[in-house]
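Colleague: Predicted model and sequence follow; I will ask about them next.
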Amino acid sequence: MSCPPFPFLSVLPLATSTVASLFKIQLFSDTLQRLILARGNFSLGSFQHANFADLALDLPTSIEGSVVKRQAEYLAGRYLARLSMQQSGLFNPVPPQLGIGMLRAPAWPEIVTGSITHHQYSACAVVLTQPLAIDNFVGIDTELWLTSQQAREIAKSIHNTDELHVLVSAGFTSEQATTLLFSAKEALFKAICPFIGEYFGFDAAQLEACYMFECNTMITGRSGWLQLQLTANWVATRAPQQKYRCWFNCRQFDVLTLVCSNAVDTQWLDIISEDYRYSDSRFYNHPPLAG
């Protein structure tokens, strides 16, 4: 039995693909079927150009001329997005093809909003079954755990020392903390970029707190949420919210993060509060500021 990445999700029947390059596909949904998540693995060694035709997926010119890795991850993301949209029951007979829209993000049909992510061998797509709005948006990201060298090279561009302290105090190594914050801020960007309309940096948001489920006992398998606050005024004035909850799920090789609107989050918190406990000792925030 597959384990849902977030406690407000439950497992749906397994899905399959007709091509060897896509496998271990899993589907999940919340109890209201407002959010549907599909994830799976893809293989560069098994990928073939003909997989697009086999799965009846469009191959844009910009992707056709790219490297094999880009083609394989694009195929995986679009296929998982189609599975998620099909599961919603909103499309008859089949969902439309996803184009490439603003800031290179997927162009979703107007009746849903969604997000796609992938790393070296895994992809994930998530769909909210209502149109994009200030109370209905979503962003998802997955990242392989950074090595020590990779983390050192990018850490200063991802977070400040206070943000790092929050996660190290929670039991993460500095490399894991940098990875988690990189992923969380990527998910936040995907969630609100339709409102902002242009790129913004990692310093536009700051981690305020880490809140983990009490039952977690080790880094691999830990889950909970991060509290993020927008700090760049020009981003905050366009954004639908000022603070964001970013759900996270840690696995052995990667981390998955999810940012949704408060209206969606509130429903999930009400649902999981009966089954999951929290403790003050599991709440980590900034140390007092000097002065």
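Modeller: Looks like it arrived, so ask away.

Colleague: from here on, contacts and neighbour counts on C-alpha atoms
Modeller: Fine.

Colleague: Strands of the stretch 101-250 of the chain, start to end?
Modeller: Ranges of strands in the stretch 101-250 of the chain, per DSSP state E, counting those that start in this stretch, are 106-107, 113-118, 122-128, 138-144, 205-212, 223-230, 243-250.

Colleague: Could you provide those strands in CSV, with additional columns for mean neighbour count and distance to A236?
Modeller: CSV is the format used below for the strands of the stretch 101-250 of the chain (neighbours: other C-alpha atoms under 10 Å; distance: least, C-alpha to C-alpha, whole Å):
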stretch, mean neighbour count, distance to A236
strand 106-107, 17, 23
strand 113-118, 26, 21
strand 122-128, 27, 23
strand 138-144, 26, 17
strand 205-212, 22, 9
strand 223-230, 21, 6
strand 243-250, 23, 9
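
Colleague: now these as a markdown table including distance to T179?
Modeller: Converted to a markdown table, these look like this (distance: least, C-alpha to C-alpha, whole Å):
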| stretch | distance to T179 |
| --- | --- |
| strand 106-107 | 24 |
| strand 113-118 | 14 |
| strand 122-128 | 16 |
| strand 138-144 | 7 |
| strand 205-212 | 13 |
| strand 223-230 | 13 |
| strand 243-250 | 11 |
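
Colleague: next up, a second structure to put side by side with the first:
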Amino acid sequence: MKLTYHQKKNSLRENEKVLIIGEGQIGRALYSYLKKKNINTFKTTRNIKLTNEKTFHFDLEKPSYEFLQNQFTAVVICASATNISLIEKKPRKFRKINVVNTIKLIKELSKNEIFIIFLSSNSVFDGKKQFYKYSDKTCPISMYGKYKCEVEEYLNYNLKKKSCILRLTKVISKNTPIIEYWNKELNNGNVICAYKDRFLAPVKILKVIQTIQILIKKKQNGIFQLGGNKEMSNFEFARHFYKKFPTFIKLIKSKVVNKNGMITYNSLKTHLPD
């Protein structure tokens, strides 16, 4: 006999069986972290050659759901196309991935009474002000942000009690693409340019995965937000990030992207479970 959702929530806290969908920087870091915490954790990969008893094949672009025959207590959806400029160029292709196929996945997961944690973004807001609250009306301007909103709305209308949403600002780790690029250029003695009029509220990946662990444990529904407590320009951030390397600091130059002086903010007011 299958356990109901509430039975799972109350009786399986000590025997979590967590599935992480997506193998980007958050998915990889979360899997490693939960394993070290001795939480029974599984993940997905798009590379069929990398599958094993803990790793299932799943591609959000061409999904199949055989792996969901396994029973899980919680799933964290990290998978998403995230290249904003590419999404703007090919909106139909990426809407299928980020909205249509993501909602299909959620529907399949919901058949098994699994608690769903969906990772969203500050891109659900237009960036005209700082530190949006979780209760503020969404107002995306990018297709990426609009697609995140569509999935948020589906969860809120259809699975509100069996899911939660975690909106994140810019997540920083050694594997963050811009950090990898900067490291490569600076180590080669090359100048890097960082924007003075593009802002971010960086949050360390360790804080992100610790927060996700709390959401897995509590299984509290709602919209949650996590972001850095300070918003700074890309230029300020680069100088702060490399503050212990004076030779690198000299190679960091500023530039402006908006000649009209318009600034886009990317911060969120953190809001987490009680």
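Modeller: Perfect, I can see it now. Note that the structure is predicted; figures quoted are calculated from it, not measured.

Colleague: Could I get the TM-score for this pair?
Modeller: For this chain pair, the superposition-based TM-score is 0.30 by TM-score structural alignment, normalised by the length of the second structure; 136 aligned residues with a C-alpha RMSD of 6.1 Å.

Colleague: circling back: out of the strands of the stretch 101-250 of the first structure, which comes closest to C193 of the first structure?
Modeller: strand 138-144 (9.3 Å; C-alpha to C-alpha).

Colleague: Now do the closest one against strand 113-118, angle only.
Modeller: Here strand 138-144 of the first structure runs at an angle of 10 degrees relative to strand 113-118 (axes from the mean of the first three to the mean of the last three C-alpha atoms, to 10 degrees).

Colleague: Near T61 of the first structure, how many other residues are there?
Modeller: 8 (other C-alpha atoms under 10 Å).

Colleague: rewinding a little: and I36 of the first structure, which of the strands of the stretch 101-250 of the first structure is closest to it?
Modeller: When those are compared by C-alpha to C-alpha, strand 122-128 sits nearest I36 of the first structure, at 5.3 Å.

Colleague: Of all the strands of the stretch 101-250 of the first structure, which one is nearest M85 of the first structure?
Modeller: strand 122-128 (6.7 Å).

Colleague: Against which helices or strands is the closest one packed?
Modeller: strand 35-42, helix 68-88, strand 113-118, strand 138-144 (3 or more C-alpha pairs under 8 Å, 6 or more residues apart in numbering; DSSP states H and E).

Colleague: Now render these as a markdown table, adding distance to L164 of the first structure.
Modeller: Shown next, in a markdown table, are these (distance: least, C-alpha to C-alpha, whole Å):
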| stretch | distance to L164 of the first structure |
| --- | --- |
| strand 35-42 | 29 |
| helix 68-88 | 31 |
| strand 113-118 | 24 |
| strand 138-144 | 18 |
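
Colleague: Ok, which of those comes nearest F28 of the first structure?
Modeller: Going by C-alpha to C-alpha, the one of those nearest F28 of the first structure is strand 35-42, 5.1 Å.

Colleague: The next helix-or-strand element following that closest one: which residues count as buried?
Modeller: Counting by DSSP states H and E, the next helix or strand C-terminal to strand 35-42 of the first structure is helix 51-54. Residues of helix 51-54 of the first structure classed as buried: N51, F52 (neighbour count, 16 or more other C-alpha atoms under 10 Å).

Colleague: tell me what helix 51-54 of the first structure is packed against?
Modeller: Packed next to helix 51-54 of the first structure, using 3+ C-alpha pairs under 8 Å, 6+ apart, is no helix or strand.

Colleague: Out of the strands of the stretch 101-250 of the first structure, which gets nearest to N285 of the first structure?
Modeller: Nearest of these (C-alpha to C-alpha): strand 205-212, 4.2 Å.

Colleague: in terms of contact count, name the helices or strands touching the closest one.
Modeller: So strand 205-212 of the first structure, by 3+ C-alpha pairs under 8 Å, 6+ apart, packs with helix 161-169, strand 223-230, strand 283-285.
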